[in-house]
Structure formats: structure tokens, C-alpha cells
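Participant: Coordinates for the following, if possible.
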Amino acid sequence: MTGGTRKRGATWSYYFDLGKIDGKRQKKEKGGFKTKKEAETALAKAINEYNNAGAVFTPSEITVSDYLDQWYDLYCKPNLKYSTQVAYLQIIEGHLKPKYGKYRLKALTSAILQEYANDLKMHGLAKSSVVGILSVLGASLDYAVEPMHYLSVNPMRYVKFPKIERKPRERIVLAMEDWNRIIERFPVGSRFHIPLMIGFYTGLRISEAFGLTWDDIDLEKRELTVNKQIVKRNFGADVRKVVEKKGKKELRSSWYFTTPKTPSSSRTIKFGETLYQALKQERTEQMKNELKYGEYYTIHVIKKELDEKGNEMQRIVPVQKCLQSTLPRVKLVCIAEDGEYTSTDTFKYCARIIHKELLLAFDYHSLRHTHATILIESGADVKDVQTRLGHANIQTTLQTYVHDTEAMANRSVDIFEQAIEQKKLS
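Facilitator: Next up is the predicted model:
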């Protein structure tokens, strides 16, 4: 490939032959270099890029802000779940645009982004937040390289994530006396009794527990099936507006059934006598209450909709029984006396009472953690615990939900002592 440099006025230019394109010989020329050496260096780089990519790369003039909007529309909306879209957009609007929105995309360098990564650490952000921000930025710049061809290389490729000590998440294991206080405060008849019982006796995630319908529960076999979860999403509005107006009431929202968190989250779980009696009594009470409230009882129907990717979604629509909707009815397990849905938002009131009145550290996930810990302490097979919790990897069960306790330590000592005694006898 032929090429060279030449002086044009006060500056230097480089040029080289691109060969024939559509039967005509083409060449690439670029000027504005102060010295011949600068032009020669740029020439060598341009020829190298041409040889590696088959074309000479011309950086885009698009701003980071405009590019991130484009990436979100072209990639995120068609490919990501709604909740992930919201999370990405919060990072884009809350971190990336304020920092680099006015920059030209081509101005981002590894040095600039490394300094940004280090600053995130210095400002005290948690490791998960830093990784989340940098990962979204890296993914967006990957797309700028391919397929958009705005950049020849992703500058995040050479950025080292700062080392941040992960603060151990507070994982609450309820003592039995604390659990008894909670369930006594929300006894049979409370709209929070059944959600609490399900969490404690099965270890379900909050989105799984509040997504249960009576079709999912087989009282005869004493087992329940997790085949969906609930999510809250705003409808009739772009996700951008959701992020901008978060916390305001201008946007209507609704609850939807969606697929479980992971394929391994779809599972069937056995339960015992205590939960069996509670569910059996709850089902009877719900049938009585429907007769009691009559036409003013709230029922729930399913309206099928399509998400941004064209996938079918199921919106849970509350209606009074007197309206006689033609849509298929769904019978939710977690409801109030009048049939109103008890959602994860509603459950926040229960958590506040436990915090302020009972003075206990608590969130719904602590029921799941307590369930797993009691099983492991009592000698349950870890593989079975993994299945009950719906983990794809057994390491998640061991590292996240199972931790050393005094009961485990004492049991290990007892096992060792018993083993020694047996060896002495033999």
C-alpha cells in the first residue's frame, strides 16, 4: 500500500491509496498536522487501521448524551427486561450523563475513564454500585465499536476496576422468640399473616410469595409451585419518564406476572403441617369473605399485553365483582378481607410495624435467610436447600445464605466426639 506525506501551506498532510472502489481508484488524505513527523505517525496508524479493519476509521462527532440515548433505544429497550431497563436508565441519567454528557464520544479515553472509576471509589460508593456504573458504561461503549462503528476501540477495555472491600450485607436470622413475636402481632385474620407464614416456612423470594395464586398450591400433596413472580411497572409511559418522575403520582402503575428470576427459580416446594393448616384456613376464610362482601368484593382479572420486545405479559387488574369482567379471573393468595391485593408495597407497612413497634431488624428477605439457616443448622442436605431456594449454583446457597453459627460449631464438635468414641469401641 502506497502513501506519503506532504506540506500544504503551513501544515502537513498524509495520504495513501485505498485501491479501486466501484472501479475507481480512491485515496485517503488528512491534513492539519503541525509537523512532518506528526503526519507520518498518523499515516502509519491510519494504514494499520485500514489493514486490520478494511476501512479507514473516522470518529463520530456525536455527544455522549446523544449516544447513550441512541444505545438505550436501539439495544436496551429491545433486549432487556423492564426492571433492567429502569436500572440502566437510572445509571445513565444519574451518573453517566451528568459526568460526560457534553463530551464528544470520541473524547473519552482510557485515562479519563480510569480517573472516573477511581473517583467513584473515593466518593464512597459500594462495590456493587461502582461495578454497576462501570459495567453499563463499558457495555454502551462496546456497542459504539460494534455494530455502530463510532469508535475503533472501547476505552473501557483498559480501565481497571478499583479494588473495593465488599461490605458484608446484613443478613438477618430471626430467633424463634422474635419470629413468635412477629406472628403474634400479625395473627390469623391479618392480611400480613399468610405472606409472613409463606416466607418463613418456604423461603420464597418476596416477588415469588406475592405472586402465588391458589392454582399454584396443592393442599392435598402439601406442595406449592413457583412458576412466576410479580413485578411493578408503569404503563402508558416511557421508562425515561418513569425514572424522571420516580416517586410522583402522575404515572399510573400496575402489577404484572412475569417469568421467574432464573430457570432454576421454577420449582415445586413441599411444606409441612403448620403451613398446610394456615393455608387451608385462609382459603376457607377467603371464600366466606367473598360471600360476605358480595358485589363489592374485589376480584382480579388478567389482561394480556405486549412489552417493548413483543413478549406477552399478564397485567393483574383489580375490579369489583359486580362489574362482571369477561377477562379470565385469577385468585391471588395474598389478599385482604375485601379481596384487595396485598402487594410488596402494602407489605412495607408490616415491616415498619416490626421495626418501630417490635424493635426488630427485619425485611422480607430475612424470612428466606432464616429458613435456609434453620435447615442447614438442623443437618438438611445443602443440595435440597439449594433447590428449595431456587439457586442455579450451590455456591450461592453456601456463600449467601449459609454462614457459621454457634449451633453449627457445636454440632461439628459433637460429630467429631461421637466419631472418636466409635473408633475407640472398634
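Participant: alpha carbons only for contacts and neighbour counts from here, please
Facilitator: OK.
Participant: I172 falls within a strand, correct?
Facilitator: No: secondary structure of I172 (DSSP: H, G, I helix; E, B strand; the rest coil): coil, not part of a strand.
Participant: Who are the packing partners of the helix or strand containing A372?
Facilitator: Using DSSP states H and E, the element containing A372 is helix 364-377. Counting contacts by 3 or more CA pairs under 8 Å, 6 or more residues apart in numbering; DSSP states H and E, helix 364-377 is packed against helix 193-202, helix 382-389.
Participant: which residues of the stretch 151-300 of the chain fall in helices?
Facilitator: Listed in chain order, the helices found in the stretch 151-300 of the chain under DSSP state H, counting those that start in this stretch are 176-185, 193-202, 206-209, 239-244, 273-293.
Participant: T41 is nearest to which of these?
Facilitator: Of all those, helix 239-244 sits nearest to T41, with 44.1 Å by CA to CA.
Participant: Need the residues that contact that closest one.
Facilitator: Around helix 239-244, the neighbours that count as contacts under CA atoms under 8 Å, 6 or more residues apart in numbering are 85-86, 89-90, 234, 251.
Participant: Same question for that helix: list its buried residues.
Facilitator: Using 16 or more other CA atoms under 10 Å as the test for burial, helix 239-244 gives 239-240, 242.
Participant: Also stretch 72-92?
Facilitator: Here stretch 72-92 shows 72, 76-77, 82, 85-86, 88-92 as buried, counting by 16+ other CA under 10 Å.
Participant: Closest one of those residues to E305?
Facilitator: Looking across the buried residues of stretch 72-92 and measuring by CA to CA, the closest to E305 is Y82, at 13.6 Å.
Participant: How much space separates the closest one from K241?
Facilitator: 13 Å (CA to CA, to the nearest Å).
Participant: Over to A336?
Facilitator: 32 Å.
Participant: and what of F161?
Facilitator: Distance from F161 to K241, by CA to CA: 31 Å.
Participant: just V136 next, same as before
Facilitator: Distance from V136 to K241, by CA to CA: 20 Å.
Participant: Next: N393.
Facilitator: 37 Å.
Participant: So the most centrally placed residue in the chain: helix, strand or coil?
Facilitator: In the chain, the residue lying closest to the centroid (CA atoms, centre = their mean) is T84, at 5.7 Å. Recorded secondary structure, T84: helix (three-state DSSP).
Participant: Could I get the contacting residues of it?
Facilitator: Counting by CA under 8 Å, 6+ apart, there are no residues that T84 touches.
Participant: G4 reaches K27, doesn't it?
Facilitator: No: at 11.3 Å, G4 does not count as touching K27 under the criterion of CA atoms under 8 Å.
Participant: so what's in contact with these two at the same time?
Facilitator: Contacts common to G4 and K27, judged by CA under 8 Å, 6+ apart, are 15-16.
Participant: how close does K30 sit to A46?
Facilitator: Counting by CA to CA, the gap from K30 to A46 is 10 Å.
Participant: now I230
Facilitator: 53 Å.
Participant: Now the second one, please; I'll put the structures next to each other:
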Amino acid sequence: MSKENLAGVYQLENGCWGFRYAISVNGKRREGKKTKDENGNPFKTEKQAFRARERAIIKAKTEKKPTKKIVRKTFKEVFEEYCEYGRNGKAYTTIKKQDSLWNNHLKDRFGSKYIDNITVAEIQDYLAELYYTEGKAYSYAESFLKMFYLIFGQAYSRNYLDIDTYNKLCINKDTKIHMPKQKIDEETDIVYFNKIEMQQLDNYFQGTNAETAYMLGKYCGVRINECYGLKWDKIDLENGIITIDRQMQYQEGLIKLVSLKTRNAKRKIYMCSKLKKYFENLVQQQKKYKKELKAQRQQNQTFIQDIKGNMISSLGLVNSLPNGKIQTVNSMKYHSRTLQGEYNINFKYHYLRHTYGTTLATLNTPEHLLCNQMGHSSSAVTHKYYIAISEQGIEELLKNLEMV
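Facilitator: Okay, here's the model as predicted:
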């Protein structure tokens, strides 16, 4: 008998033998260790221990452990339990999005079905219907996939799904639910502005009430909620650093400053010399406004709730108007319409973020640094900027080709 076959068998100090094993059964680890047989007698020979080990492994693989009785619940009941017990600490926008997917789509289609009766094929057909038939965006259809994983995970943790069903739905790579194959003509998620468009945008925003927000989008790649939630005390001109630690949101019809969606979104962004110079000038203008428009600013200021629940003045926000009136995440809508009508530019503030990321990726910024600057929770998201085909990237490619 070869040494390979005798793996797991070992000799004791007294000359007798023992065995150990560790196997996986239905995704669960089972271990065993013995130095005596069923009658309490020691294994006198290596062969005895080996045979006993073989029998123990067969028994472990075939023996059915007593399991709790599976409780049957509908998809609706599981979702409601998740809402009551599993959403503590979730971001406000995440909760709103989940509620929207449920109320507008999933409730009617799956709500009354028992969770243990829903099949992989049924979900795959539904995702394909959303993406191919209804023409939903790939990323939007993907949000449904995440919801299914979430609800099935909730059901399994509460013993509404047995392990085999859960493995088939969510774990086994050969059977688990997944997104349909992406269309060949699917547009990239990375939409950016080219050089001509950026020049037009520079000219358009200069001197407008949205210039500061534009500069933050162009040179920092911040999200629009982060931009309008930025406070003056988070700008460190001496060290050239902007701290992003909160965002502006409408919640129940009220403007609030709330926590960022993910931990990685809290970050320090390094300013380029142009942006630093811009803010140095803006600080001087603010001093002027405080003197010349003091009465207006006091009258027009708005008090909003900050992260910890205390009320703060809109005068502490970077993007408030000179006369003290607050600007919100909706302030860009007018400019988007104007740019579309007068310049034929499909302007979304988030595209400034894409342009920032694509430009830095083309300039070979280390991926981990760009991931940090943009506040991505996953480097896989950042990687999209490195594989996006941009105008600037093509220019660099052509330069490199001339050197071949």
C-alpha cells in the first residue's frame, strides 16, 4: 500500500495506530480523529487504522445529520422580514431603491410564490425578459440579480431554504443564477467628454453660479451629492486636500447632509494647482460677500440637518450662492437643459466624474491610487476606466505605434 493511500494514518508513541480525516459534505466541513475502534480496542497495525479510516469517511459522507424542519415562507414574507430585521444601517438610497424594485416589479411577479419553489430557470427567464425584451439597461437588470441573492440569503439564514437548494441558486458556479449574456452593442458605462466638449463646458460654466460645482466635478471627480454636501471646513488649502465625508440628500422631502453610501467613499482628494488657485480666489470673494451682503446672507440662509442631527447653516456649504441661498443637487438640471439645447452636449454631472477617471487612467495613474481618489468600494469598478477607449487614450496609442 503506497504512502499516498495511507495519508491520514499515523503511529502513536505506544506503537499503536490512529487516523484523522477532513472532508466536505454539501459544502460543510466534517472532521474525524480516532485511535480506537468501535469496541474501544486500539489499532494494532497501520492497515487496521487505514481500513477504519475508510469506513469512517464513507459513514460521514452518507450519514444524514438531523436537520431542522424547513419552514415554508413566501417571497413576500421573506422580503418583509428582511425589511424589518436586515436593513439596519443600510443607506437611505439603498432602501429606497430596494423598495422601488420590490413595489414596481418583484412583488407582483414573485411575491405570492413560496421561496423554496422558485427555480433557477424561472429567475434566468425573468432577467432575460428584463434585459432583452423590455430593454432595461444591463446595470439596472443587474440590480434585480443582487436583490434575488439578498432574499435567498435571508431565506437560507432563517431556515426557509435547505442547503442544497441554496447552493444551487447562489453558490454552485455551474447552476447559480447569473446575468444574461451582455449585448454586443451595449453602451459602455463610462461616458466621458472629449477635449472640444470640455472646452465648451469650461466656457459655459465660467462665471455662473454652478462654476464651483463644475470645478469640483472636473478636477476631483466627486459625485453630485458629495459636491453639494461639501462644507468649507473640509477644504484644506494649506495642504491642498479636500475631505469628502458626507453628502447632500433629499429625505422625506427635506434637504439633509448624511453619511456616504460606503466606507471607501470617505476619502481625501488632492487638489491640482488650478483648483487650489481657484479656491484661494473664492475664499477672498467669500470674505467680500460676508461684508457687502451680510444682511441678505443672514436672511436667505437655510438651516439643514447635518450627519449627527444638529442643524447647520447653508452658509457653511461651499456651493451656496453669494447671497446665502442654498444650492442643491437639483441645481444642475437647468444647466443640463441649456447645454443640450444650445451646445448639443448631453450633460450629466456624473460624466465629469467619468472624464476625470478616464483621463487619470490614460495618464497611467496607479490603479490603487485612482480607486482611492474616486472612493470606489471595489478596484473592479476603477478598472473600467483603464479599459475604456477614450479619445485621449487613442492619441497615446498612436504615439506609441509611431515608436514601434
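Participant: returning to that earlier point: can the helices and strands packed on helix 364-377 of the first structure go into a markdown table with extra columns for mean neighbour count and distance to K304 of the first structure?
Facilitator: A markdown table is the format used below for these (neighbours: other CA atoms under 10 Å; distance: least, CA to CA, whole Å):
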| stretch | mean neighbour count | distance to K304 of the first structure |
| --- | --- | --- |
| helix 193-202 | 21 | 26 |
| helix 382-389 | 18 | 29 |
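Participant: Quick check: which of those is nearest to F347 of the first structure?
Facilitator: helix 193-202 (8.6 Å).
Participant: coming back round to it: which position in the second structure aligns with the residue nearest to the centre of the first structure?
Facilitator: In the second structure, the residue paired with T84 of the first structure is T94, using TM-score structural alignment.
Participant: go on, G54 of the first structure?
Facilitator: For G54 of the first structure, the aligned residue in the second structure is T67 (criterion: TM-score structural alignment).
Participant: now that match: how far from L161 of the second structure?
Facilitator: Taking CA to CA, one finds T67 of the second structure at 12 Å from L161 of the second structure.
Participant: which residues of the first structure fall in strands?
Facilitator: 3-8, 11-21, 24-33, 217-218, 223-226, 229-234, 253-258, 267-270, 298-306, 312-320, 329-330 (DSSP state E).
Participant: just so I know, which of the ones you listed lies nearest H123 of the first structure?
Facilitator: The nearest among those, by CA to CA, is strand 229-234 at 31.3 Å.
Participant: mean offset of that closest one relative to the second structure (after superposition)
Facilitator: Compared with the second structure after the fit, strand 229-234 of the first structure shows a mean deviation of 2.5 Å (mean CA distance after the TM-score superposition for the first structure).
Participant: Could you list the buried residues of that strand?
Facilitator: Buried residues in strand 229-234 of the first structure (16+ other CA under 10 Å): 229-233.
Participant: Mind giving me the packing neighbours of that strand?
Facilitator: Secondary elements touching strand 229-234 of the first structure (3+ CA pairs under 8 Å, 6+ apart): helix 206-209, strand 253-258.
Participant: who's in contact with the longest one?
Facilitator: The list of residues contacting strand 253-258 of the first structure from outside it, by CA under 8 Å, 6+ apart, reads 211, 228-235, 313-317.
Participant: Now distance to K20 of the first structure too, for the helices of the stretch 151-300 of the first structure, in a markdown table please.
Facilitator: Shown next, in a markdown table, are the helices of the stretch 151-300 of the first structure (distance: least, CA to CA, whole Å):
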| stretch | distance to K20 of the first structure |
| --- | --- |
| helix 176-185 | 79 |
| helix 193-202 | 70 |
| helix 206-209 | 61 |
| helix 239-244 | 47 |
| helix 273-293 | 78 |
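Participant: what's the closest of these to L219 of the first structure?
Facilitator: Nearest of these (CA to CA): helix 273-293, 6.7 Å.
Participant: May I see the buried residues of the closest one?
Facilitator: 275-276, 279, 282, 286, 289-290.
Participant: angle of the helix holding A372 of the first structure against helix 176-185?
Facilitator: 140 degrees (axes from the mean of the first three to the mean of the last three CA atoms, to 10 degrees).
Participant: List the superposition-based mean deviation of helix 364-377 of the first structure with respect to the second structure.
Facilitator: Relative to the second structure, helix 364-377 of the first structure is 2.9 Å off (mean CA distance after the TM-score superposition for the first structure).
Participant: Buried ones in that helix, by neighbour count?
Facilitator: Per 16+ other CA under 10 Å, helix 364-377 of the first structure contains these buried residues: 364-374, 376-377.
Participant: Run a quick neighbour tally on Y297 of the first structure.
Facilitator: 18 (other CA atoms under 10 Å).
Participant: My read is that it contacts E290, right?
Facilitator: Yes: the pair Y297 of the first structure / E290 is scored as a contact, 5.9 Å apart, by CA under 8 Å.
Participant: Give me the common contacts of the two.
Facilitator: Joint contacts of Y297 of the first structure and E290 (CA under 8 Å, 6+ apart) are 338-339.
Participant: Give the aligned range of the longest strand seen in the second structure in the first structure.
Facilitator: Counting residues, the longest strand in the second structure under DSSP E turns out to be strand 17-25. Taking TM-score structural alignment as the measure, the first structure aligns no residues with strand 17-25 of the second structure.
Participant: Can you tell me the closest non-neighbouring residue to the residue opposite I354 of the first structure in the second structure once aligned?
Facilitator: If you follow I354 of the first structure across to the second structure using TM-score structural alignment, you land on L339. Excluding the flanking residues, the one nearest L339 of the second structure by CA to CA, 6 or more residues apart in numbering is I345, at 5.5 Å.
Participant: and V64 of the first structure, what does it touch?
Facilitator: Counting by CA under 8 Å, 6+ apart, V64 of the first structure touches 97, 100-105.
Participant: Please tabulate the buried residues of strand 229-234 of the first structure in JSON lines, including the columns distance to F271 of the first structure.
Facilitator: As requested, these are exported to JSON lines (distance: CA to CA, whole Å):
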{"residue": "Q229", "distance to F271 of the first structure": "19"}
{"residue": "I230", "distance to F271 of the first structure": "22"}
{"residue": "V231", "distance to F271 of the first structure": "25"}
{"residue": "K232", "distance to F271 of the first structure": "28"}
{"residue": "R233", "distance to F271 of the first structure": "31"}
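Participant: What separation do you get for E342 of the second structure and L201 of the second structure?
Facilitator: 12 Å.
Participant: Looking at the two, which is more packed in?
Facilitator: L201 (19 against 8).
Participant: So what does the more buried one match up with in the first structure?
Facilitator: Looks like L201 of the second structure aligns to I182 there (TM-score structural alignment).
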